[in-house]
Each structure stands twice: as structure tokens, then as C-alpha cells.
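# sequence unavailable; structure follows:
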């Protein structure tokens, strides 16, 4: 039997719309170029082998402080940022499992018990008899002449979407790569935490060093002030001389409270980094001068990129987004879903075990997008745009890694040079102050010259300690720039752990 003309016309119109929709969709995709030319060596260092440290514990040990090593170990174990990053790994693994679920068939058990009452106003006209229900053993009568019927159903429902175009497979791969990225991010957080802990520890020692210097300078200035007051008593010094020296002395005393504040706050910061309350934490270390400056070689630029977990994270997110683009493109094509039902039904409970109660159904459904207001095209363009954004971020991350290493090398070299020059400057200022104090005792120097030499020496000492702190902070920056001992081997191990987490209890399908 032929279809009516209006139905045939509608079918033809729908087919035409489908062809026009697919024809109007640009499914071509030209991926952005990710190539970044790498230099053969760093400008600020000669080509050397890769750094020999492989962990934060090992790097901390190179400073020669058992307390610092213990502090770093405690930060790795108790820091809350690291704990949050570990939790994000669990979340990403779970999300990968959720995104991979459509790869598997779904099976559910559906059991029903139904009781139906047919009123006598319907039953009386023979509806119940015509259905054969009035004589069934599961029926009963109510006081009003109505019939009550029981219905039992036990069954299984199954469904599975044929992943012909790879929609579900792409979603699974994208989520699994994001799980890898979460593991790399955990390493990024760990390295940042170690760097913050190192710098906070150095700042504590630096504040203690400056406090000792300021207290000693105040003692020296006070001693000179006492001498000038004695000289004023006998007419060898003026009130102006005493007032000027009093200013120098008071200036040194005024520097103590800010340094004590810095010391206390840096100790509190360390406590938080270690996951402890400030009241339960203290530092025994006394001076930066007792620490050893670690000797580290940067290796080659290409090696640095392999050692940086932030580069690996950017790469994993970019690879994940590529599968998201492929998933959005595959959504344009037909989807085929298979569904099935199998079970038993009866109005009598005991008849459920008989072959006559078995029922089953198999259904195949094909869905083809025809027109959705260009939603699929918009989703496709959106995913391509995200890929281009992540590609730019990846290129930037590689350049940042190289720049970080170069800057750290420059900082180490220049702070070492600055430290040497500042030490010479302080030594000269000390000699000048000693000579000025001697001439003061002889009564052959004016107070302005003495105060100038005092101020130069006092300020020079504080600058020297600031430079010393900057040098150790440059070592921390270098550790961070080199990826904190992370390596390509570590990356492979993290990926293997992620794959193992996905495969656990997966079963044989698909």
C-alpha cells in the first residue's frame, strides 16, 4: 500500500533538510601548530648533565640542615594544598569512570506488583468478561460488586549504544587524560609547597640574623652615646653631638619590632604550610650562614621540559581537548541504540515460573540529527576554540619553563656576585667605623663623620643579609624551575597508575 501524498512530501522534505544540515556543517579541522624551536643550551650555563636530585627530601638535604629536611618532610606529609590535590585525583578518576560508563551496556532489574479494581459499572456491561478477567483465579469481588485483579511482572531491561563513530570512546579518553593531568597538577602543587616552605624557612633565619645585627648595632650606638654623654659632662661634646647620636641609637631600636613581627609571622606561615597550628610549632635554626648553598646543574632545555610537571599537565589537557573536539564532530552522525527486555508476567503469582509467562522484546533505534538550530555546529566550534586556547597555553608553558630556568641561573650568578661585593663593602665600612671610634676616643673627629660611618656600617650589614636571603631564594626558584626532581620516568609512572586505577574492577567489557 502506498503512502499518502502529503506523508511522502514530508518525508522528502525531511531528507532534504538532513542533507542541507550536513552540507552546511564544516567538519574540517586544522589543528594549530604546536612546534616550538628549542635552544641547544641555556645562555647562562654551559651544557651539563641533568640534575642529580630526585626528590624534595634529597634537595633539602643539600643545604646541610637536618631541621630543614625534617620541615620539608613534614610539609609533604601534612600540607593541606597537597591533600586537596590528592583529592582532586580521586575526583578525576571517578569522573573518568563516569565518562567511560556509556562504553558498557546497562542492565537493570524491573519488578512490578499491581492491583487493579474494575468498578461494577464497567464490569457489569461485560468488559471484565470480555478480557477474561472475571474468571481468573487472581480476581476477587468487593462488597460493591467490583472486581480486583493482581498483576505480577519480573524482568530485566538492557540497553547499549553502538559506538560506531567513537563518541563514547572519545569522551572516555578525554576524561582519562584529565585524570593524568590531575596527577601532574598534584606534582605542581607539591613543588610550589616545597618552594614556599624553603623560602619561609630562609625568611625565618634571615629575620633572626637581622635581629642579631640590629641588637648589636644598637649596642654599638649605645656605647658611643654613653661616651658622648660623658664627654659632654666635661665640655668636650655638644648637646647637638649627643642628640645626633641619640637619633642613630633610637633608629636601631625602632627596627627591632618590625623584625620581630616578620619573624613571628614567618614561623606562623611555616606552621600552616606544615598543616600545624602556629602555637604548636617552633624553629631551632639560628642563621643562614650555617647553611650550604647547593650546587645544581640545569641540564639541557629539552630535558627541562620533560622534567616540568606543569608542562606535562598542559600537554595532557591539550590531548584531552583533542578528543573532546572529535566527540563533538562525531555527534553529527547517526546514533544506534539497542534495547531489550526479558521477563515473566502473570496475574497469578504461581504461574510466573511457567514457560507461558515468559515475554521478551528487542528494539533497535536510530537517531539522526536533522536540524537543532546549529547547536551541534556551535558545540563543535566551541571545542575547537578551547583546543586553540589550550594549544596557546601549552606553547606559553614551554616558553615559561625555559625562561624560569634562565632567570634562576641569572639570579644565582648575580646574587653570588652581589653577595661577594657586599661583603667587601661591609668589611670596609667596619674598618671605617673602627677608625672613627678610635679618633673619637682621641677627640679628633666630629660627630657627623662618626654618625655617617655608623649608618653606613649598620645599613650595609642589613643589605648583606638581604642579599644572602635572595641568593637562597634563587636556589629555591632554580629547584622549582627544574621541576623539583620530577622526570619523564615519573610521568610514565603516574600515567601507569592512572591506567591501573581505570582498569581496576572494570571487567571484560568492552
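On my side now, so go ahead. As the structure is a prediction and not an experimental result, all values here were calculated from the model.
# make it CA atoms for all contacts and neighbour counts henceforth
OK.
# helix or strand for the residue nearest the centre of the chain, just tell me which one.
Central residue check for the chain by Cα atoms, centre = their mean: the C-alpha nearest the mean position is that of residue 185, 3.9 Å away. Per DSSP states H and E: residue 185 is located in helix 167-233.
# could you list every helix and strand in contact with that helix?
helix 66-78, helix 80-100, helix 239-254, helix 256-273, helix 309-330, helix 447-481, helix 488-503 (3 or more Cα pairs under 8 Å, 6 or more residues apart in numbering; DSSP states H and E).
# and the longest one, what does it pack onto?
Contacts defined by 3+ Cα pairs under 8 Å, 6+ apart place helix 447-481 against helix 167-233, helix 239-254, helix 375-442.
# next one: the last one to chain centre, how far?
If I follow you right, that is helix 375-442. 23 Å (Cα atoms, centre = their mean, to the nearest Å).
# same question for the first one.
From the chain centre to the centre of helix 167-233 is a distance of 21 Å (Cα atoms, centre = their mean).
# swap in the second one?
Taking Cα atoms, centre = their mean, one finds the center of helix 239-254 at 53 Å from the center of the full chain.
# could you give the angle of that helix to helix 447-481?
20 degrees (axes from the mean of the first three to the mean of the last three Cα atoms, to 10 degrees).
# excluding its own residues, what touches helix 239-254? List them.
The contact list for helix 239-254 (Cα atoms under 8 Å, 6 or more residues apart in numbering) reads 214-215, 217-218, 221-222, 224-225, 228-229, 232, 447-448, 451, 454-455.
# take this one as well and set it beside the first:
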């Protein structure tokens, strides 16, 4: 049976425990208010399939990873060699890797806030007190002071400020890793497009070279006919004009090829003056166009590094909201210090020289003119802006895929028609030249046929070049190809460092 005193003490203990429970519940509630909002990637209304991809089936094995050597589907050994040089020599890629290393360092710096900060101090000096100060025992005296101390402080993460800061920094580092992947993919695609344009220029140069030779033969024929009184001087002038115009086109095409060669040199990190890419011995050999796939939108979202980077920046902005919210709540600092202090160095060895201090400190901002609210509003606005960026990048990604699917379908039909037109033009020119040799037509008729034949052949080459470039852009739009990677390891490996993600 409880006595009145015992009952009173028990009741008091229960009330104290109740107050503690209420205080803890209030703290937990405040902590919940201070954390970042639950994160979900921004929703994007995406179609079930690509409209321009045709009726081919989607990849049966699920999402395919980025093929680290996607350009090998074109079966061009020289392109393989050039693409491999990007990782070694590209200064643009090295800059992206350096920014990634900076982001990782900032993430480590943010993570360090979880741990106590420990410092040490050593000071020695002397002080002299004025002799005219009344009431001081040291008036008129000079006293040395030697101090050696350690301090340690630690801030518990009560409101999630540190945790959300770490989450934001890590998300930014992951975004930087995806930026490296996006830069690398962009450089690879640009190099492949420039390389195919250069090889196409080689084919056109070969075509124009043969055309110049043919026009030279025709000019000689017109001159002989003129001297024989069969042709007019106008025929000779027309043939010479045709020849010189083609030579001018040849010179312009040589300039275009030189500029493409210089661009490739820069992409692989070599001065243009020391880089050379000679024409192939057999310009009739063409890179084969890879078969077009039909990839699901989910595959695109998982593969494209620019989309992944944008999503990580949305996550970082969401965590930053939690950092801004935590500023509304008091911060708790646990500090301890200790050491020895004496008027002589020898006194450090005695027990009375020791000093120490320990205790918590709770600090809160009561009024700041609305600064914290403005910071919180800014964090929310930055989240909304990041989410809009993400949705915009996703929509542009779908546009790029649809554009290049449509281009490949249209160019396939155009190539067939253009090939037929070239064959017909060549046949018409052969017949026209034969009639001209027999004196049945004037050279003006032959000149028209020659111009049409050359234009048709150059147009056919332009269509093939556009097909190759469109296939490269489709590879880039799909995030680096549609083939399964050769191993399970991601291609996300920076130059001489650990995996990106």
C-alpha cells in the first residue's frame, strides 16, 4: 500500500514523464516539418511508343544499356580508332571530368558536417597591467601566459539540415557524372557525323575528279569538231565553261573536306596542323546503315544521360528545400574544451594548470526581416524550375527521336528515287554524247544532260550522307545506341578514375 508521500512522488514522476513525452513528440513533429518534401521524379505525360518508328517490335529483353562502343555497328576501323581517342585527348571531356571531381569533393565536404570538429590552439605571450588601475592585484605587473588547449564541437542534425545538404550535394555529383556521359556521347556523335561527312566528301571529290576528266575529253572533242568545221565556237565555249564550273565545285569541296578534317582533329585533341586523314583507297566502300530499332519511352528515359542529369538536379533542389526549412528551427551545438594554462611552461606539468569546459548551446533566430522565408521561397522556386527543365528535356528527347526516325524513313525512300534518277541521267547523257559525236544534236543539249547527270549523282551522295548522319543522331537521341552492352558494367567510367555513378 502506497503512503501519501509515495503516491505524491509517483504522481509527480508520471507528470514529469508526460511532459517529457509531450516535449519529445513536439520535437519530432518539428523535425518532420523541417525535412524535405517526399521526392518523386516530376511526372511527364509520355506516349506508349514512338509514332515515327514504324511497326517494328520493341526490344524484347527490356531496357538496353548504353553501348560503350555503339559506333562499331558501322564497321569502320578508322572510325573505331578515332572514337577511342576522345577519352584520352578531348579537352572538352576532361573539363567535364574535372567538374565531376569538384562535385564529388563538395559532396564529401557536405558529408563531413556529420562529424565533430576538433581544433587545437597554442599561444604564448605577456601582458602588462597599468599601475594606475585601482583595485587590481596585478596593477603595474607584467605576467606571462602560456596556453595549450583542445576544442571540439558537434551539431546534431535535429532538423535534417545536414542530411538534406548531403543529399543535395550527392545528387549534384550524380548529375555531374551524367553530364560527363552526355558530353562524351555528344562528342562521339559529333565525331561520327563529321567523319561520315568527310568520307562522303571524298566520294564526291572522286566523282568530280572523274567528271573533270570526262569534261576535258568532251572539250577536246568540241575543239576538234570546231577545227573541222562541224561545231561552232559557241560549242567550245560552252564545253570550257562546263569544265571550269566543275573545277570550281571541286575546289570548294576540297575546302569543305579540309574544314571537316580540322574539326575531327580538334575533337580528338590534336592540333589541326599535325592531323591528317587521307582518303580511302577505294571510295566505293560505304559504311552500312544499322537496322532501325523501335525503343520504348521508358528505355529512352533510363538511358539518356542528359535526362538522368536533369532528374538528379530536381532531386538536389528538393533536398535544398529541406535545408531552407531547417533554418526556421533552433540549432543545438555541443562543445567541449580543455587544456593547460600557466605563467610558465614548466607549470603545464602540474595538475592546477588544467582547465576544461563542457556544455550545450541552443541558438535560434527570432527575427531576420523575412530572410529565411525568402530563402525557402527561393528553394521552392528553384525546384519548380528544375522540374520544368526536366520535363522540357524529356519532351525534346522525344522530339529528337521522332525527327530522326522520320528522317531515316523519308531518306530511305528518297535514296531509292534518287538512285533511279541518277541511272536515268547517266543513260540520257550517254545517248546524248553519242548523238553529239554523230552530229545529230548541238553541244548545248549535251551540256544540259551533263549538268543533270552530275547534279543527280551529287544529290544521291548527299542523301546517303544525310542517312548516315541521321542514324548517328538517332543513336545519340536514344542515349547511345540500342544494343545490349557487352558486359554488365556501365560505360560510365571517367578518364582514369572510378565509375561515374
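Happy to help now that I have it. Note that the structure is predicted; figures quoted are calculated from it, not measured.
# quick TM-score on the pair, please.
Here the TM-score for the pair of chains, by TM-score structural alignment, normalised by the length of structure 2, is 0.85; 460 aligned residues with a Cα RMSD of 3.0 Å.
# single out the most deeply packed of the helices and strands packed on helix 167-233 of structure 1.
Most buried of these by mean neighbour count (mean count of other Cα atoms under 10 Å) is helix 309-330; its value is a mean of 24.
# can you tell me what part of structure 2 the helix holding residue 185 of structure 1 aligns to?
Aligning helix 167-233 of structure 1 against structure 2 (TM-score structural alignment) gives residues 161-227.
# also stretch 419-429 of structure 1?
The alignment places stretch 419-429 of structure 1 over residues 415-425 of structure 2 (TM-score structural alignment).
# quick one: closest of the helices and strands packed on helix 447-481 of structure 1 to residue 29 of structure 1.
For those, proximity to residue 29 of structure 1 was assessed by Cα to Cα; helix 375-442 is nearest, at 7.9 Å.
# mean deviation, that closest one versus structure 2?
In the superposition with structure 2, the average deviation recorded for helix 375-442 of structure 1 is 1.0 Å (mean Cα distance after the TM-score superposition for structure 1).
# what helices and strands are in contact with that helix?
helix 301-307, helix 309-330, helix 447-481.
# and the ones you listed as JSON lines, adding distance to residue 434 of structure 1?
Supplementary listing: these in JSON lines, determined by distance: least, Cα to Cα, whole Å:
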{"stretch": "helix 301-307", "distance to residue 434 of structure 1": "50"}
{"stretch": "helix 309-330", "distance to residue 434 of structure 1": "53"}
{"stretch": "helix 447-481", "distance to residue 434 of structure 1": "9"}
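# what's the closest of the ones you listed to residue 127 of structure 1?
helix 309-330 (52.2 Å).
# for that closest one, packing partners?
With contacts defined as 3+ Cα pairs under 8 Å, 6+ apart, the packing partners of helix 309-330 of structure 1 are helix 167-233, helix 375-442.
# check the contacts of helix 239-254 of structure 1 and tell me the two furthest apart.
Top of the distance list for the contacts of helix 239-254 of structure 1 (Cα to Cα): 214 and 232, 26.2 Å.
# so for those two, which sits in the more crowded spot?
residue 214 (23 against 15; other Cα atoms under 10 Å).
# all strands of the stretch 1-150 of structure 2, in order?
Ranges of strands within the stretch 1-150 of structure 2 are 117-128, 142-154, based on DSSP state E, counting those that start in this stretch.
# residue 264 of structure 2 matches what in structure 1?
Match for residue 264 of structure 2 (TM-score structural alignment): residue 270.
# residues in contact with that match?
Residues near residue 270 of structure 1 by Cα under 8 Å, 6+ apart: 197, 200, 201.
# make CSV out of those and add neighbour count.
Formatted as CSV, the contacts of residue 270 of structure 1 follow (neighbours: other Cα atoms under 10 Å):
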residue, neighbour count
197, 25
200, 22
201, 23
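# preserved in structure 2, out of these?
On the basis of both residues aligned by TM-score structural alignment, their matches' Cα atoms under 8 Å, what survives of the contacts of residue 270 of structure 1 in structure 2 is 197, 200, 201.
# any idea how far residue 276 of structure 1 is from the second one?
Just to be clear, that refers to residue 200 of structure 1. According to Cα to Cα, to the nearest Å, residue 200 of structure 1 and residue 276 of structure 1 sit 15 Å apart.
# look up the closest residue to the residue nearest to the centre of structure 1, ignoring the ones flanking it.
residue 313 (6.3 Å; Cα to Cα, 6 or more residues apart in numbering).
# what lines up with that neighbour in structure 2?
Checking TM-score structural alignment: residue 313 of structure 1 goes with residue 309.
# from memory that match sits against residue 178, does it?
Yes - with contact defined as Cα atoms under 8 Å, residue 309 of structure 2 counts as touching residue 178 (5.1 Å).
# list the contacts of the alignment partner in structure 2 of residue 386 of structure 1.
Applying TM-score structural alignment, one finds that residue 386 of structure 1 aligns to residue 382 in structure 2. Residue 382 of structure 2 makes contacts with residue 317, as judged by Cα under 8 Å, 6+ apart.
# cool, and residue 388 of structure 1?
31, 32.
# if we use 7 Å, what do you get?
Each residue near residue 388 of structure 1 by Cα atoms under 7 Å, 6 or more residues apart in numbering is listed here: residue 32.
# residue 31 of structure 1: which of the helices and strands packed on helix 167-233 of structure 1 is closest?
Between those, helix 309-330 lies closest to residue 31 of structure 1; by Cα to Cα that is 9.0 Å.
# off-centre distance for that closest one?
Worked out by Cα atoms, centre = their mean, helix 309-330 of structure 1 lies 16 Å from the chain centre.
# who touches it?
With Cα under 7 Å, 6+ apart, helix 309-330 of structure 1 has contacts from 27, 165-167, 170-171, 173-175, 177-178, 180-181, 184-185, 187-188, 305, 379-380, 383-384, 387, 390-391, 394, 397-398, 483, 486.
# one more: stretch 427-438 of structure 1?
Residues outside stretch 427-438 of structure 1 that contact it (Cα under 7 Å, 6+ apart) are 450, 453, 454, 456, 457.
# mind checking how far the residue lying closest to the second one once chain neighbours are set aside is from residue 331 of structure 1?
It refers to residue 453 of structure 1. Distances taken as Cα to Cα, 6+ apart put residue 433 closest to residue 453 of structure 1, at 5.3 Å, once the chain neighbours are dropped. Distance from residue 433 of structure 1 to residue 331 of structure 1, counting by Cα to Cα: 81 Å.
# what of residue 463 of structure 1?
Remark: distance between residue 463 of structure 1 and residue 331 of structure 1 (Cα to Cα) = 64 Å.
# deepest of the helices and strands packed on helix 309-330 of structure 1, which one?
The highest mean neighbour count among those, using mean count of other Cα under 10 Å, belongs to helix 167-233: a mean of 22.
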